[in-house]
Structure formats: structure tokens, C-alpha cells
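K.L.:
Coordinates only, no sequence provided:
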């Protein structure tokens, strides 16, 4: 099928996501998990509507715009608030996006709500540092339906208080975790990282 992306005609296979045919920034999407449409960083304008590129299928004749002034402003603001509330120092891809969109978290002044959480060291392989978590849910999905199907990680809380955890808050060795490392591999911020890379 053929559609237009930023004014140029492109070919797309039947059933392709817009994320596959357009270069769009994303955070929650990962090719090996099923998480879709959470972060909203990949919003595009498709036939006059704002839609997440990671959850929208390409259609014949569709007209897609990926970098309108409205979308750039939206992404800039979203990234600024992520930087205000979360430690992104181990997230080079997000830091690059902050630079790309000219994000300046400081323009909002002092904002309450910075995540402060104790680093969890409950196993010999990796640590859980949820002060760095951007709530993308990749780890929970990788542990559950996306890859492993063991469900050693789950979700708790809402809004800024939301974060991955274990069932009943148990230490990882007391869960079905098999320490495969898939959750660490899909984490984009270092919230889950090997003990060998521990900082601070």
C-alpha cells in the first residue's frame, strides 16, 4: 500500500504500524514487548487526527505528518516533565531527544514530585532503581505477556507514584523470577541494571 509521510509517498506492507514507516521518537514501544500507546511520545498527525504511531496501522492513502510545530512543542513539554520528575542520567536516548527538541526543564522552575525511591538490591544479578523509572512498563510486559510469561513483576500505584514492583512487594528471589535479564534488556533508563553497572 502507499501513503504519504511528511509529504513524501512511501510503501508500507499490509498491517504495518505507522512507527515502521515513519521516523518517530518513542519510549514505551519495544519490538520484543507488546506495550503500546502509553508514553504518547510517538504521536503523529494522521488524516487530521493525533494518533500514537506505535498503535496505529498504516492505511492506503493516509497522510501522516510527524514533525508539526504542535507535535514538536508537545514532545518538548513531555520530555521536560520526564526530566523534572525522573533521574534520566543513565538514559542516553532520552537525553538525545531532550537536546533534539531543545527541551529546557528549568523553565518550569521548582516542581514538586521528583521521584525519590530507595535502590532495591535483593538479588545478586541486577538492582531496581525506580527513581529512574519513566513508567514505560516494558519490564512488566517483558516479564509477563511480552516475552517470558512468568509475571514476577507487576504494576503498583497511579500517576507519579506508579512504578513496577513484585507481587505483594516480595524480594525477587521469592517470586517466579528466573533472572533471565529480559526486564533489564528492555529498560530504557537504567532503572533496572546489572550490579556491575551500579552508580552512586
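P.N.:
Everything's here; your move. No experiment lies behind these values; they were computed from the predicted model shown.
K.L.:
drop to CA atoms for contacts and neighbour counts, all remaining ones
P.N.:
OK.
K.L.:
Check the burial of the nearest residue to residue 147 once chain neighbours are set aside by counting its neighbours.
P.N.:
The shortest distance from residue 147 to any non-neighbouring residue, by C-alpha to C-alpha, 6 or more residues apart in numbering, is to residue 33 (6.6 Å). A total of 20 residues lie near residue 33 under the criterion other C-alpha atoms under 10 Å.
K.L.:
so residue 33 is in which element?
P.N.:
Residue 33 belongs to no helix or strand when assigned by DSSP states H and E.
K.L.:
who touches it in this structure?
P.N.:
Counting by C-alpha atoms under 8 Å, 6 or more residues apart in numbering, residue 33 touches 138, 141-142, 145-147.
K.L.:
hold the first one in mind and look at this next one:
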């Protein structure tokens, strides 16, 4: 890596390898950029826009913009964090997120990122959409109330499991997660509890049955640290 393979992130130099995105390079350097739909196992998706940064004064998703020498990247600014907070507030009101009763509380990336951004309430009027819970599968539960349309389960099922169990249907506010069966029920697909798609959901949509609340409070992923702490630990 040459001395020129550097960009600045909030005024500090960050080295990068050829082909890395801004987000990848930042994580490797121990620098946190908030994100929801990005995952190290898959190609960048750029759908949630939580990782939006300013690159030489122009907005771009840190998970898709390639790092380049001399870029001036801003992330931890009041403006960008306010935008992230607004996006998170919109995600909370578009679904039915009742954190105190959710099995993923303490292990939920959406919840942890909201804390990280200082979100104290939904701000917008809650929509309370009528979404179903699919308990048809013998081993897994599908609670569509919490889906944030990150498409991680879609990509995992397609690219790792080779099954194409999940897809996103509809557009805009009507977009929703569907399963590949005539009945629309998870039990009528080839989905298995051992699939990568069964364990990749960052929120509480895809859950194993008969294992509820097995991790005690205080030992969950974000109980002892922030989303930034967990991200740095995973990247190291």
C-alpha cells in the first residue's frame, strides 16, 4: 500500500486497499460509520442510506462509494447524524417495533443504531401497519411487523443457501417481504433453521422457535456497548 492510498474521514487519514469502499476501509481502520443493510458477507446494497456520507461535498452511500486517494469524507457531522436519526424514526413508524417485548431487544441493530444516533422517540405519527406473523414453519417464526427491508435474508437465501426463499414485493410504502410459495407460508418453502438466511436478520423478523429469550439481559450484544463498539469489535 503506497503512502498515497489514503483518504480523510472527518479530518483523519484512513488507509485503504484497492477496491475497498469507504465503509470497508473505515471499519478496518476502526472508524464507525452507521449502517443497517450492509453486511461483510455480501456485495453492498445501498438501500437503507444510513451510511450516507459527504464525499468531496457530495452525498453518497459509504457502502457503495469506492475509496480513492485524496477524498475528503465527512460522516460524524451534526447534519448527517440528524438525517440518520430521521431515517431511523421513519423506519420505526413504518413498522411495528415494540422493543420492550421483542426477543431481539439488546441484539437488534436497528435499536442499537437508534441509541447511537440519540433517537428518543418516533417523532412521526406511527402507522401501525397490519402485518402478519407466520408461525407455520416447525422451527422458525416469521414476524413481518419488524421488517426494515434490508434484504439481507433475500441475499443470504439466494447467494449462500441457493434457495431464493425470500423476496421483496411492492414499491415504496407498499414494499414488503414475501416468501416463495403458492400459499405464501414459510412452511411451504425449502427454508431450514440451518440456512444462513435463518440467522442473518439484524432485527426480530426471523426467529427460532422454542428458544425465546435464551440470552439473559446484560449479556446481549449491545448491553455492554454501543453499535459503534460492536462494529469495531467485529471488524478487528
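P.N.:
Cool, the structure landed. These numbers come from a predicted model, not from an experiment.
K.L.:
Any idea what the TM-score is?
P.N.:
The TM-score (TM-score structural alignment, normalised by the length of structure 1) is 0.88; 196 aligned residues with a C-alpha RMSD of 2.0 Å.
K.L.:
need the contacts of residue 33 of structure 1 in TSV with neighbour count, can you?
P.N.:
Below are those laid out as TSV (neighbours: other C-alpha atoms under 10 Å):
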residue	neighbour count
138	27
141	23
142	27
145	14
146	17
147	16
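K.L.:
residues touching residue 74 of structure 2, list them.
P.N.:
Residue 74 of structure 2 neighbours (C-alpha under 8 Å, 6+ apart): 9-11, 53-55.
K.L.:
can you do 6 Å?
P.N.:
Going by C-alpha atoms under 6 Å, 6 or more residues apart in numbering, residue 74 of structure 2 touches 9-10, 53-54.
K.L.:
Per the alignment, name the residue of structure 1 opposite it.
P.N.:
Residue correspondence to structure 1 (TM-score structural alignment): residue 74 of structure 2 is matched to residue 65.
K.L.:
I'd like to know how far its match sits from residue 150 of structure 1.
P.N.:
For residue 65 of structure 1, the distance to residue 150 of structure 1 (C-alpha to C-alpha, to the nearest Å) stands at 39 Å.
K.L.:
mean deviation of the strand or helix carrying residue 10 of structure 1 from structure 2?
P.N.:
Element membership of residue 10 of structure 1 [criterion: DSSP H and E] is strand 8-11. Mean deviation of strand 8-11 of structure 1 relative to structure 2 after superposition (mean C-alpha distance after the TM-score superposition for structure 1): 1.3 Å.
K.L.:
Which residue numbers in structure 2 does the helix or strand just after that strand align to?
P.N.:
Counting by DSSP H and E, the next helix or strand C-terminal to strand 8-11 of structure 1 is helix 18-21. The alignment of helix 18-21 of structure 1 onto structure 2 (TM-score structural alignment) covers residues 22-25.
K.L.:
still on that earlier bit, now go through the contacts of residue 74 of structure 2 and say which are in strands.
P.N.:
9, 53-54 (DSSP state E).
K.L.:
Need the residues you listed in TSV (columns: neighbour count and distance to residue 118 of structure 2).
P.N.:
Putting these into TSV (neighbours: other C-alpha atoms under 10 Å; distance: C-alpha to C-alpha, whole Å) gives the following:
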residue	neighbour count	distance to residue 118 of structure 2
9	21	21
53	27	18
54	20	21
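K.L.:
Take these and write them to a markdown table, including distance to residue 19 of structure 2.
P.N.:
Shown next, in a markdown table, are these (distance: C-alpha to C-alpha, whole Å):
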| residue | distance to residue 19 of structure 2 |
| --- | --- |
| 9 | 17 |
| 53 | 18 |
| 54 | 19 |
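K.L.:
Let me know the closest of the residues you listed to residue 95 of structure 2.
P.N.:
Nearest to residue 95 of structure 2 among those is residue 53, at 25.5 Å by C-alpha to C-alpha.
K.L.:
Now do the residue mapped onto the closest one from structure 1 against residue 65 of structure 1, distance only.
P.N.:
By TM-score structural alignment, residue 53 of structure 2 lines up with residue 44 in structure 1. From residue 44 of structure 1 across to residue 65 of structure 1, the span is 6 Å (C-alpha to C-alpha).
K.L.:
Repeat that for residue 196 of structure 1.
P.N.:
42 Å.
K.L.:
just residue 2 of structure 1 next, same as before
P.N.:
Per C-alpha to C-alpha, residue 2 of structure 1 is found 15 Å from residue 65 of structure 1.
K.L.:
what do you get for residue 34 of structure 1?
P.N.:
In terms of C-alpha to C-alpha, residue 34 of structure 1 sits 24 Å off from residue 65 of structure 1.
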